[in-house]
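>>> What shape does this take:
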Amino acid sequence: MNDQPFRFEYRAFAPDFGLLEPRLRALGGAPLIRESTEVYLVAASRDDQNIKIRGDQLDIKQRIAEREDFQQWAPLGKWSFPLAADARKALTEALGLDTVIDQAAGSALDTLIDHFVQQRQVVVIDLFKRRFGFEIGNCQAELAEVTINGAALKTACVESTDLAAARELSEQLGLAAYPNTSYIDALMRVTGLTR
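Here you go, the predicted model:
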């Protein structure tokens, strides 16, 4: 982990956010728009790990704290394929698996996905994101259209290293009226791993 302070995050998922969207656009101005196709790896026993592959790069984050309804996530690392031994070990630990992922399985994204599909210990989830990012004061905010294994949803998020600023903005936008739900919790619900 690095020495930089970790951001506090408040994220919600809904079919529509009503007035939150125009409020966010009014406060944030023109958004930075990004699109990505991602693969999430989810183990039913680990809702504190955010494991995704975007742009042929494995990215692992761990939830390290919860304060005042906000979650704090720490990046554990980013690795490119083929996955070196340290990356395979980190992925094995993050998924809570007993056996370290072997070199052949970590050689490419398709091989890794096939490995998990055959073992059935990990759910592989395809995700498309169209993100609208905003900088508002000390906070970053985001509104995104996501497609999770074909299911369309929206997500909104406020994050900052300044918890008071993040809380104030989430209340101002109306985001605090929705339950704080991490990507992993939302993915587990959509795929039926939890209710």
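>>> switch to C-alpha atoms for all contacts and neighbour counts from now on
Noted.
>>> ok, which stretches of this structure are strands?
Counting by DSSP state E, residue ranges of the strands within the chain are 8-14, 32-42, 49-54, 57-67, 70-80, 123-136, 139-148, 151-160.
>>> contact partners of the longest one?
To tie it back to what came earlier, the one meant is strand 123-136. Around strand 123-136, the neighbours that count as contacts under Cα atoms under 8 Å, 6 or more residues apart in numbering are 27-43, 113, 116-117, 140-149, 187.
>>> same question, the first one
Strand 8-14 is contacted from outside by 69-73, 153-163, 166, 170, 175-176, 178-182, 186, using Cα under 8 Å, 6+ apart.
>>> So for that strand, what gets flagged as buried?
Buried residues in strand 8-14, counting neighbours by 16 or more other Cα atoms under 10 Å, are found at F8, E9, Y10, R11, A12, F13.
>>> what angle sits between that strand and strand 151-160?
Strand 8-14 and strand 151-160 meet at an angle of 160 degrees, taking axes from the mean of the first three to the mean of the last three Cα atoms, to 10 degrees as the criterion.
>>> I have a second one here; can you model it like the first so I can compare?
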Amino acid sequence: MTSSARFEFRTWSRNFAVVEDRIRRLASCEDIRESTEIYLVAPRMSACNIKIRDGAVDTKALIDELADLEQWQPDWNGQFPLAAQALSQHVFRPLCGEVPDFARHNFTEQQALEEVLRPHPLIVPVKLFKRRFSFAIDGNMVEWVQVLINDAGLESIAIESLDPERVTKVRCMLGLAGFRNVSYPRLAQHVIGMKPLRGGFEEGGKLGPGN
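Predicted coordinates for the structure are as follows:
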């Protein structure tokens, strides 16, 4: 297993106050970070996570699924300005398999968004604001996240580790065994109506007792 390929469980609700309280009883908050990001989604995408953040394109690949967990491998990071060839290889081919005719050899972030991404018939840039509260519980990275997705307010709990059994253990400790695992790209597809989740993201989402 590649050291950076973590197993991840991420779930969503309109309010996770009860779970936040459980997390804070188990650990102290280690960091608070805010960011504005743009996720790039398309109807046919299934195993890629592509976002624009801090003047760069950041990509991850879904390499395995185990016991309702997803294992994501950091794949590529490219700073703007980016060559058309890099956009072709790392953005357009994974998202839709088709490469447009580029009018430039190199693109700034604004040029890429305005000239080739937003006009594309299949790709939709989705704006997210995140406020992430980070904790460490039983060898896992745990985040409680306040998220705005195209101005829709939601909350997320994420648990990540190299060891899938540790993720499952903490998931049960927090009472989240009945909640669905939904990645950022899949949730973005749902919010914009591109590819709704069957029954919505909270299907089956009843909190267990926790600790």
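>>> Are any of the contacts of strand 123-136 of structure 1 buried, and if so which?
Looking at those with 16+ other Cα under 10 Å, the buried ones turn out to be 28, 31, 38-43, 113, 116, 140-148, 187.
>>> how near is F80 of structure 2 to V182 of structure 2?
Between F80 of structure 2 and V182 of structure 2 the distance, using Cα to Cα, to the nearest Å, works out to 29 Å.
>>> dump the residue contacts of the equivalent of R6 of structure 2 over in structure 1.
Aligned counterpart of R6 of structure 2 in structure 1: R7 (TM-score structural alignment). Going by Cα under 8 Å, 6+ apart, R7 of structure 1 touches Q72, W73, A74, E159, S160, T161, D162.
>>> Which one (most neighbours) among those residues?
Scoring the contacts of R7 of structure 1 on neighbours with other Cα atoms under 10 Å, the highest-scoring entry is E159 at 26 neighbours.
>>> my read: it touches G137, true?
No: with contact defined as Cα atoms under 8 Å, E159 of structure 1 does not count as touching G137 (11.1 Å).
>>> Let me see the contact set for A44 of structure 1.
For A44 of structure 1, the contacting residues are V122, M188, L193, T194, by Cα under 8 Å, 6+ apart.
>>> now it: how far from S170 of structure 1?
A44 of structure 1 sits at a distance of 29 Å from S170 of structure 1 (criterion: Cα to Cα).
>>> Same check on A177 of structure 1?
Taking Cα to Cα as the measure, A177 of structure 1 and S170 of structure 1 are separated by 9 Å.
>>> Looking at these two, which one has more neighbours?
For the pair A177 of structure 1 and S170, the greater number of neighbours falls to S170 (25 against 10), based on other Cα under 10 Å.
>>> shouldn't the more buried one be in contact with Y178?
No: using Cα under 8 Å, S170 of structure 1 is not in contact with Y178, being 9.9 Å away.
>>> which residues do these two both contact?
Residues touching both S170 of structure 1 and Y178 by Cα under 8 Å, 6+ apart: none at all.
>>> measure the spatially most central residue of structure 2 to F9 of structure 2 for me?
The structure's structure 2 has its C-alpha centroid closest to Y184; by Cα atoms, centre = their mean the separation is 3.0 Å. Relative to F9 of structure 2, Y184 of structure 2 is positioned 11 Å away (Cα to Cα).
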